[in-house]
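A.B. asks: Coordinates for the following, if possible.
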Amino acid sequence: MPLPLLAIPVLHSSGAWIAYAGSGYLAGTLSTTWVGALILGNTTLFTSIGLVSTAGIAAASGVLAGFGASAAAGLGTALTAVGLGSVASWMGIAPAATFLGFTAVGWSLMGVGAIALALCAVFTRRTMKKLNEERAKGGLETINVRQLVAEVRAYEVDAMWKVLQKLAKKDSTLQLKGSDAEISIGGRTFSIKKLRYRINKDGSEKIGYVNRLGRFVSVYLVKGPDGPEGPGPLPA
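C.D. replies: Below you'll find the predicted structure:
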């Protein structure tokens, strides 16, 4: 797989951040935060290695803020409304093809430090220099590749927690643990940092995790393919 053209967040005239690549801004990447614009500008890269799922995209684009009263409707409609419907599909699932020599299984087993080391082939010194120059313009501190990966990962986990929190308000089968690090789904406990939000091609939306074989295991149905089915836990 060829290395992607990285998009670098730059300050927009509105005061927000927007991803810039090649010779111009990338449509649909305006975000209130630096990391949000970074995620929106590099969705292919970050989703292909499982760092980000639909939850992170929704948070970065601002549509997660409206995910509440109509939570059972899922995030797909909201993302489509802002032009991100296509990039939201199948997010959180590492593709079968290898990326930087790693299979889906390889990426699913790697921690933040190992992923950062592998991504040094993409985030070169020249790229990081330019990225940090733009961060400085926004009053942000210089970061390295490991810190960048950690920030993206933390953003995704926080977005996933917010999705689960809103769903839990309407579904008693979801119970957030006191530490905010785990959630009980239909009596089974899961680490929130391992969960991903996926929009399937049939229109259904599910929460699950990538197992050690690189397969997505669904544990909660947010919305069925035709809309009315869900939300609710899925059988083990």
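A.B. asks: contacts and neighbour counts: CA atoms only from here.
C.D. replies: Will do.
A.B. asks: all helices in the chain, in order from the N-terminus.
C.D. replies: 34-41, 43-48, 54-61, 76-81, 85-88, 104-108, 112-119, 125-137, 145-168 (DSSP state H).
A.B. asks: mind putting those in JSON lines, mean neighbour count included?
C.D. replies: What follows is the helices of the chain, written out as JSON lines (neighbours: other CA atoms under 10 Å):
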{"stretch": "helix 34-41", "mean neighbour count": "26"}
{"stretch": "helix 43-48", "mean neighbour count": "20"}
{"stretch": "helix 54-61", "mean neighbour count": "27"}
{"stretch": "helix 76-81", "mean neighbour count": "17"}
{"stretch": "helix 85-88", "mean neighbour count": "18"}
{"stretch": "helix 104-108", "mean neighbour count": "21"}
{"stretch": "helix 112-119", "mean neighbour count": "16"}
{"stretch": "helix 125-137", "mean neighbour count": "15"}
{"stretch": "helix 145-168", "mean neighbour count": "20"}
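A.B. asks: Out of the ones you listed, the one nearest Phe67 is which?
C.D. replies: Within these, the stretch nearest Phe67 is helix 145-168; the backing value is 7.4 Å (CA to CA).
A.B. asks: quick one on the thing from earlier: export the helices of the chain to JSON lines and tack on distance to Lys201?
C.D. replies: Below are the helices of the chain laid out as JSON lines (distance: least, CA to CA, whole Å):
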{"stretch": "helix 34-41", "distance to Lys201": "20"}
{"stretch": "helix 43-48", "distance to Lys201": "16"}
{"stretch": "helix 54-61", "distance to Lys201": "13"}
{"stretch": "helix 76-81", "distance to Lys201": "11"}
{"stretch": "helix 85-88", "distance to Lys201": "9"}
{"stretch": "helix 104-108", "distance to Lys201": "20"}
{"stretch": "helix 112-119", "distance to Lys201": "28"}
{"stretch": "helix 125-137", "distance to Lys201": "34"}
{"stretch": "helix 145-168", "distance to Lys201": "20"}
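A.B. asks: for comparison, sequence B:
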Amino acid sequence: MPLPLFAIAIPVLHSSGAWIASTGAAGYIAGTLSSTWIGAFVLGNGTLLSSLGLVSAAGIFGATGGLAALTSSAALSVGSALTAVGLGGVASSLGIAPAATFLGLTPVGWAVAGTTVLIASTLGLYFTRKTMRRINEEREKGGLEPISITQIVKEVRLLEAQSLEAILTRLSLEMDTIQLSDDQKNVSVDGQVFSIHRLKYVVNTDGSEELVFVTRAGRKKRVLLIKPAPDLDGHPA
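C.D. replies: Coordinates of the predicted model:
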């Protein structure tokens, strides 16, 4: 089966001093401005990265700069728990980013998500030498060291993990049924223990948001419904 076509978005320095994704002739991509290189990369390539199981809505949210806001006093005083408003509601209330930046990016290819080496080889089918040269030229302009595909994968994985840990920490403050292990590697939900690196935060097309466990066969198992789908009037069901 032929691979879908994805134009790799390359982070470039914005006039503000932050990073923003660009596709060359098409110019900047709206909604991809980030304080970090990896944040702009993830926002610009979210569809590809989620299709490979590298990021979920958690990583996309983290790329917007939402992690600090999620644990801030402002976020905690939004007036509703994360389990009621979800990531979309938090982002909208705090003005972090348009909901469209990460809503709807439900991973569809988790079955291919394996080791860093496997993912790097898959991404290598999309990254040409010209693309990597351009990426590193732009990184040099921003004072960053050259990077390889394998290193990009590791940075994306780290952002996803940090984002999910922050979200789970917030959820554990709201719900007695959620507990994080001391080493932050496992989470207990209603007495069941799951490895955090196999959990994903999913935003479904009906507007509901859930935490799912991804089996080694690439199947999804709901662990926790975080936000139910709204009813016809737009209110939580």
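A.B. asks: Overlay the chains and give the TM-score.
C.D. replies: TM-score of the superposed chains, computed with TM-score structural alignment, normalised by the length of the first structure, equals 0.85; 218 aligned residues with a CA RMSD of 1.9 Å.
A.B. asks: quick one on the thing from earlier: quick one: closest of the helices of the first structure to Val217 of the first structure.
C.D. replies: Across the helices of the first structure, closest to Val217 of the first structure is helix 104-108 (CA to CA), at 12.8 Å.
A.B. asks: Tell me the gap between that closest one and the middle of its chain.
C.D. replies: Put simply, helix 104-108 of the first structure sits 16 Å off its chain's centre (CA atoms, centre = their mean, to the nearest Å).
A.B. asks: before we move on, back to that, just tell me which of the helices of the first structure ends up closest to Gly203 of the first structure.
C.D. replies: Comparing the helices of the first structure by CA to CA, helix 76-81 comes nearest, at 7.7 Å.
A.B. asks: now the aligned partner of Lys154 of the second structure in the first structure, nearest residue through space, not along the chain?
C.D. replies: By TM-score structural alignment, Lys154 of the second structure lines up with Ala150 in the first structure. Spatially, and ignoring its direct neighbours in sequence, Ala150 of the first structure is nearest to Val112 (6.2 Å; CA to CA, 6 or more residues apart in numbering).
A.B. asks: aligned partner of that neighbour in the second structure?
C.D. replies: The equivalent of Val112 of the first structure in the second structure is Thr116 (alignment by TM-score structural alignment).
A.B. asks: Just give the number of residues close to Ile226 of the second structure.
C.D. replies: 21 (other CA atoms under 10 Å).
A.B. asks: From Pro233 of the first structure, how far off is the counterpart of it in the first structure?
C.D. replies: Aligned by TM-score structural alignment, Ile226 of the second structure pairs with Val222 of the first structure. Val222 of the first structure sits 9 Å away from Pro233 of the first structure, going by CA to CA, to the nearest Å.
A.B. asks: again with Thr43 of the first structure
C.D. replies: From Thr43 of the first structure over to Pro233 of the first structure the distance is 28 Å, taken as CA to CA.
A.B. asks: list the contacts for Asn211 of the first structure?
C.D. replies: By CA atoms under 8 Å, 6 or more residues apart in numbering, Asn211 of the first structure lies in contact with Ser108, Val217.
A.B. asks: so what corresponds to Asp183 of the second structure in the first structure?
C.D. replies: By TM-score structural alignment, Asp183 of the second structure lines up with Ser179.
A.B. asks: how many neighbours does Phe127 of the second structure have?
C.D. replies: 17.
A.B. asks: Not counting its neighbours along the chain, what's nearest it?
C.D. replies: Ile8 (7.3 Å).
A.B. asks: The one you found corresponds to which position in the first structure?
C.D. replies: So, by TM-score structural alignment, Ile8 of the second structure is matched to Leu6.
A.B. asks: Then Gly104 of the second structure?
C.D. replies: Aligned by TM-score structural alignment, Gly104 of the second structure pairs with Ser89 of the first structure.
A.B. asks: can you tell me which residues contact its match?
C.D. replies: Counted by CA under 8 Å, 6+ apart, Ser89 of the first structure has contacts Thr54, Arg198, Ile199, Asn200, Lys201.
A.B. asks: 7 Å instead, please
C.D. replies: Ser89 of the first structure makes contact with Arg198, Ile199, Asn200, Lys201, according to CA atoms under 7 Å, 6 or more residues apart in numbering.
A.B. asks: of those, which stay in contact in the second structure?
C.D. replies: Cross-checking those against the second structure gives Ile199, Asn200, Lys201 as conserved contacts, using both residues aligned by TM-score structural alignment, their matches' CA atoms under 7 Å.
A.B. asks: what's the distance between the residue nearest the centre of the first structure and Ser23 of the first structure?
C.D. replies: Residue closest to the mean C-alpha point of the first structure, counted by CA atoms, centre = their mean, is Val52 at 2.5 Å. Going from Val52 of the first structure to Ser23 of the first structure by CA to CA gives 26 Å.
A.B. asks: For the residue mapped onto Leu51 of the first structure from the second structure, which non-adjacent residue is closest in space?
C.D. replies: Aligned counterpart of Leu51 of the first structure in the second structure: Leu54 (TM-score structural alignment). Counting by CA to CA, 6+ apart, the nearest residue to Leu54 of the second structure once its immediate chain neighbours are dropped is Arg157, at 6.3 Å.
A.B. asks: once aligned to the first structure, how far is the lengthiest strand in the second structure on average?
C.D. replies: If you go by DSSP state E, the second structure has its longest strand at strand 220-227. By mean CA distance after the TM-score superposition for the first structure, the fitted strand 220-227 of the second structure averages 0.9 Å away from its aligned residues in the first structure.
A.B. asks: could you give the angle of that strand to helix 149-174?
C.D. replies: 50 degrees (axes from the mean of the first three to the mean of the last three CA atoms, to 10 degrees).
A.B. asks: Pull the contacting residues for the residue nearest to Ile149 of the second structure when sequence neighbours are not counted.
C.D. replies: Spatially, and ignoring its direct neighbours in sequence, Ile149 of the second structure is nearest to Ala120 (5.9 Å; CA to CA, 6+ apart). Counting by CA under 7 Å, 6+ apart, Ala120 of the second structure makes contact with Ile149, Thr150, Val153.
A.B. asks: residues contacting Leu173 of the second structure?
C.D. replies: Contacts of Leu173 of the second structure (CA under 7 Å, 6+ apart): none.
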